[in-house]
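Trainee: What follows is a predicted structure for the sequence shown.
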Amino acid sequence: MKTGNLAFELADLRAEQERQAGILRAQAALEGPGSSACRQCGAAIEARRREALPSAITCVACAMETA
């Protein structure tokens, strides 16, 4: 076995682990509780947004700024 190939395989494995961890963090955030007030500006989050995205923590305006 060549050590050069092993290094690439380990790097690929680590990258895949990081991708999977990122996916799990995103899923957990979407399943978490939302908020009735925006965490950035403090404005009320509209009921329609909370219905569409129960885990919402920002109002539409603040969400658009960070997108």
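Mentor: Received the coordinates, thanks.
Trainee: C-alpha only now, for contacts and for neighbours.
Mentor: OK.
Trainee: Figure out how far stretch 56-67 is from the centre of its chain.
Mentor: With Cα atoms, centre = their mean, to the nearest Å as the basis, stretch 56-67 stands 13 Å off its chain's centre.
Trainee: structure B:
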Amino acid sequence: MATGWAGDGAVQDQIDATVEDAVKRARSRLATGPGLLHCEECDEAIPEARREAVPGVRLCVVCQQAEDNQRAESGYNRRGSKDSQLR
């Protein structure tokens, strides 16, 4: 943390700016444009309501859930180990 005097709420302002930057970065990675009419994994039709709700959709609900589950179970530690942070 920086030394010296900081105005009231300076820490909260920094936290808010960090969160805002992260949200902007995440939104920039979202798919845009028209979605696919058929799932690129199983070739099932993607309902119009899903295509309207999720811009740039590529997968049907079943395949998207399977992909999300696989990603969650990958076991990859995104923060790194304690040892790697100490080096």
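Mentor: In hand now; what should we look at? As the structure is a computational prediction, the values presented were derived from the model and not from experiment.
Trainee: for structure 2, what's the longest helix?
Mentor: When structure 2 is parsed with DSSP state H, its longest helix is helix 10-29.
Trainee: list the buried ones in the following helix or strand past it?
Mentor: Following helix 10-29 of structure 2 in sequence order, the next helix or strand is helix 48-53 (DSSP states H and E). For helix 48-53 of structure 2, the neighbour count (16 or more other Cα atoms under 10 Å) marks Arg51 as buried.
Trainee: with structure 1 superposed, average distance for helix 48-53 of structure 2?
Mentor: Once superposed with structure 1, the aligned residues differ from helix 48-53 of structure 2 by a mean of 0.6 Å; criterion: mean Cα distance after the TM-score superposition for structure 1.
Trainee: hang on, the earlier thing: for the longest helix of structure 2, name the packing helices and strands.
Mentor: If you count contacts as 3 or more Cα pairs under 8 Å, 6 or more residues apart in numbering; DSSP states H and E, helix 10-29 of structure 2 packs onto no helix or strand.
Trainee: for that helix, the distance to its chain's centre please.
Mentor: Counting by Cα atoms, centre = their mean, helix 10-29 of structure 2 comes out at 14 Å from the chain centroid.
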